[in-house]
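*Asks:* With the sequence up front, the predicted model follows.
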Amino acid sequence: MTPGKTHEALQTFAGVQIASVQYQPTERPIEDRFSVTLSSDGARLLLGVYDGHGGAATAEHISKILPPALLACPPGEHTHVFEATDKSMLDAFKADHTPFRLRLQSPDWMYNAQVLRSGCTALILDIDIPGMKVNYANAGDCRSLVFDSRISEDADPLQQTADLNAKSQSEQERLKREHPGEELVVVSGRLFGKLMSTRGFGDGYYKLPRGVNNWQHKKHVDVLSSVDRNSGKVPLNAQYESYFYGYRTPPYLVATPDVGVMRLSRDSVIVCGSDGLFDLVTSEVVAQTVRHGIRDGVENLAAHLLDSVIPLGIGDDVTILVLTFA
């Protein structure tokens, strides 16, 4: 696969325009996914960005099943839907590989293992178009911004979601609070020295039960590692003692999202993107770049924003969605 843009598009419906773009800086397949889902009555528009790691299986899976599950419930149930979706993935895997099981593995056992072995963060923007507000649910370090399209000193303040990963002070404090006395959970800014994510789907290595002397967890890691044979990397079961020496009170990685509301006006612009974008530029630079693009009549604002950061040297997958009101 040739490095570069893997997707670029414009969509217009429900009185809004959505520009989207994706960029892959290496020759491996892109692991990010995104979704754009409109309710049947046209009142709710869901934008989703899913930053995959360890493969694209989890991000692909979540991008398909999470939006319809969320649309089936009011925005106040976002947290419940995230957690129930995560639990269903864990339960499906454990049912296939529970000790002393009395039934055969399900026909989907390989798929169940694949979507639990890799992982993804998830940022959902549930846009109430008539009510002009965004109910967001953020499990991870994708980021969303809402800002005024006008280049003006009296423009409304920029609104944004908070990044949640192993480098976030709030996440380090949460892990200490939920796992008291475990001093080696975050090592060198990563979960067990391995993973940046602390919230999201998949990543069963950090969620599955321990069992006496970790025997059950070791068995599960053996299964997850067995579906990772073609990655070219040393499987985690071969490095078990190095990475899971402190595995005591799972889960260490959760799908519980940070939720909140951002207000909109007809002049509002919404940008959401994976951390491959925000690792390079600040939220303020993103807002100014998009404002200048609007002033200059740029057609695809997401591609315009991507083009502005390519010279900085992109090192990670980038997914960008930009929504403007017609």
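*Replies:* Thanks, I have it.

*Asks:* When you work out contacts or count neighbours from here on, use the C-alpha atoms and nothing else.
*Replies:* Noted.

*Asks:* now the helices for the stretch 201-326 of the chain?
*Replies:* With DSSP state H, counting those that start in this stretch as the criterion, the stretch 201-326 of the chain has helices at 215-226, 240-243, 275-278, 283-295, 301-309.

*Asks:* Return the most buried member of the ones you listed.
*Replies:* helix 275-278 (a mean of 22; mean count of other CA atoms under 10 Å).

*Asks:* so how far is it off the chain centroid?
*Replies:* Put simply, helix 275-278 sits 12 Å off its chain's centre (CA atoms, centre = their mean, to the nearest Å).

*Asks:* follow-up on the earlier one: and I151, which of the helices of the stretch 201-326 of the chain is closest to it?
*Replies:* Closest to I151 of these, according to CA to CA: helix 283-295, at 6.5 Å.

*Asks:* can I assume A19 is in contact with L301?
*Replies:* Yes - counting by CA atoms under 8 Å, L301 is a contact partner of A19 at 6.1 Å.

*Asks:* Let me know the outermost residue of the chain.
*Replies:* Relative to the centre of the chain, and counting by CA atoms, centre = their mean, the farthest-placed residue is L102 at 35.6 Å.

*Asks:* okay, pairing it with this:
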Amino acid sequence: MAATADAQYAEVRVELADRPDDSPIRCAFVPLSDADVSANLRALAHPQRTVFDSTAGHRVDSVSFQPCVGYHTQDRHVVQQLDVHGQKWTFTGVFDAGHLGDATVEHTAYHLPIIVTQFLQKAIPGPSAPVPAPDTVADILSRAITSFDDAIAGDILALFPGGIASLAARSDEEIRAVINDFNAAGVGANYQKARLCMYGTTALVALVDPHHENLWVANLGDSDAVLTSPGLDGRWQFEILNDIHNGDNESEVRRVRREHPGEPDAVLDGRVLGTIAPFRCIGDAPFKQPAEFTRRVLYNLYPGIPNASQWDALLARNRTPPYISARPDVTHRRLRAAPALLVLATDGLAELCEDVPRAARASEWARCVGAAYAAGKAGPENLALWLLREALGPDTMHVSQMLTLDMDTPWMDDTTIIVQVL
């Protein structure tokens, strides 16, 4: 790794495939001034602001941060208004794909708002119809997400009349001819659909009705949703709106074990089938479909599985799928306090607050964005960027390391933050 004349060195621990012992390595970094930290962070985090109603102050600030410049972040976020018979519903969300591939997260960020719009349009008869009851909207949001997920593998199975049962009668060559439909124009529709089954993404989305009276938050995975507003004493109160769907959540572990009795490997080492951390997500068909689906379809997808041994171990445990759920938890809150701020963040933000209990870090996030909002309500400061800077810590030298390590692989998780002024 090349170092500049002004560079210093830090010993850091990173997870690399060729360093299984996680021993520290020396990496060059560039010490930055406070002003340079601010400039670099802004350049790397791509802060954005979307204003929905300037009179009411409804806006959304966002950042998507990955300091490793040679690596493309696999987080995605969405900030949109959904047109439902001329009425504007606000839809925001953060999606975290992990590090295997971004085809599914890209597909989800683009298409899920469209699917939610379609479900709302079917449930609401016209522009003058009232907003459905909160439980009804929660059900609409849940069904939209699960239907969207069902279609990922369903679109591939539809290519083979008879579904999974028909695959045994087909040769590998026949299956490859269907799913690897390359042509002079590039990859075909079947190949693009099949790739979506290879990968997965968490999803944390928020829906607000046209009158800004109701908020729904739907969650799959391990991102964080925190709602905050000022209390009577002037302090910013907070509420965590979602559970974390991973092996640290005992209720999720019990759920999976209950759904798969007699299968001790359903949860192994805190991971589903000993492999994947999120217990709920979109995509990841190998955990939701019978093993035959992966062996016959995904193993035949070009260019193939470079190292099938880990996949074989996973599939040997796959006896009674699905093991991962696409049914979201949905939380409803009536919006009474003004202002109210909603923080949606992928797990990279929580990792920056390592060893801090979830309630304590949620309290600190609420204090941080609340104070920034109160100090400059209509000002230019991006609240998501402000929260990211606070999470990186006050030590300028430490932040310099986080921003400028001379490495070709990521040394911290992708971090995406939305702060929505409701």
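*Replies:* Perfect, I can see it now. Every value quoted in this text rests on a predicted model; they were computed, and no experiment measured them.

*Asks:* After superposition, what's the TM-score here?
*Replies:* The TM-score (TM-score structural alignment, normalised by the length of the first structure) is 0.87; 314 aligned residues with a CA RMSD of 2.6 Å.

*Asks:* who touches both of A19 and L301 of the first structure?
*Replies:* Common neighbours of A19 of the first structure and L301 are listed as V322 (criterion: CA atoms under 8 Å, 6 or more residues apart in numbering).

*Asks:* quick one on the thing from earlier: could I get the helices of the stretch 201-326 of the first structure in CSV, plus columns for distance to L323 of the first structure?
*Replies:* As requested, the helices of the stretch 201-326 of the first structure are exported to CSV (distance: least, CA to CA, whole Å):
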stretch, distance to L323 of the first structure
helix 215-226, 38
helix 240-243, 41
helix 275-278, 16
helix 283-295, 11
helix 301-309, 9
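
*Asks:* how about these, which one is nearest S144 of the first structure?
*Replies:* helix 283-295 (8.9 Å).

*Asks:* Touching that closest one from outside, list them.
*Replies:* The contact list for helix 283-295 of the first structure, computed with CA under 8 Å, 6+ apart, reads 145, 147, 149-151, 158, 301, 304-305, 308.

*Asks:* Likewise for stretch 169-180 of the second structure?
*Replies:* 159, 187-188, 190-191, 194, 296-297, 300-302.

*Asks:* Out of these, give me the two with the largest separation.
*Replies:* That would be V187 and R296, which, of the contacts of stretch 169-180 of the second structure, are the farthest apart (CA to CA) at 20.0 Å.

*Asks:* Which secondary structure elements does the lengthiest helix in the second structure sit against?
*Replies:* Ranked by residue count, the top helix of the second structure under DSSP state H comes out as helix 134-157. If contacts are counted by 3 or more CA pairs under 8 Å, 6 or more residues apart in numbering; DSSP states H and E, helix 134-157 of the second structure sits against helix 103-123, helix 189-198, strand 214-220, strand 282-283, strand 329-334.

*Asks:* list the contacts for the closest residue to C142 of the first structure other than its chain neighbours?
*Replies:* Take C142 of the first structure and drop its neighbours on the chain: the residue closest to it by CA to CA, 6 or more residues apart in numbering is S274, 4.4 Å away. Residues near S274 of the first structure by CA under 8 Å, 6+ apart: 32, 49-51, 141-143, 317-320.

*Asks:* Can you find the partner of P278 of the second structure in the first structure?
*Replies:* In the first structure, the residue paired with P278 of the second structure according to TM-score structural alignment is S197.

*Asks:* still on that earlier bit, what's the longest helix of the second structure in contact with?
*Replies:* So helix 134-157 of the second structure is contacted by 112, 115-116, 119-120, 123, 163-164, 190, 193-194, 196-197, 214, 216, 218, 282-283, 285, 326-332 (CA under 8 Å, 6+ apart).

*Asks:* which parts of that helix are buried?
*Replies:* 134, 137-138, 140-146, 148-150, 152-153, 156-157 (16 or more other CA atoms under 10 Å).

*Asks:* From Q118 of the second structure, how far out is L268 of the second structure?
*Replies:* 39 Å (CA to CA, to the nearest Å).

*Asks:* what's the answer for E11 of the second structure, then?
*Replies:* Computed as CA to CA, the E11 of the second structure to Q118 of the second structure distance reads 51 Å.

*Asks:* repeat for P328 of the second structure
*Replies:* To Q118 of the second structure, P328 of the second structure is 18 Å away according to CA to CA.

*Asks:* next one: T50 of the second structure
*Replies:* For T50 of the second structure, the distance to Q118 of the second structure (CA to CA) stands at 23 Å.

*Asks:* Next: F293 of the second structure.
*Replies:* Distance from F293 of the second structure to Q118 of the second structure, by CA to CA: 29 Å.

*Asks:* ditto for F238 of the second structure
*Replies:* Distance, F238 of the second structure to Q118 of the second structure, by CA to CA: 32 Å.
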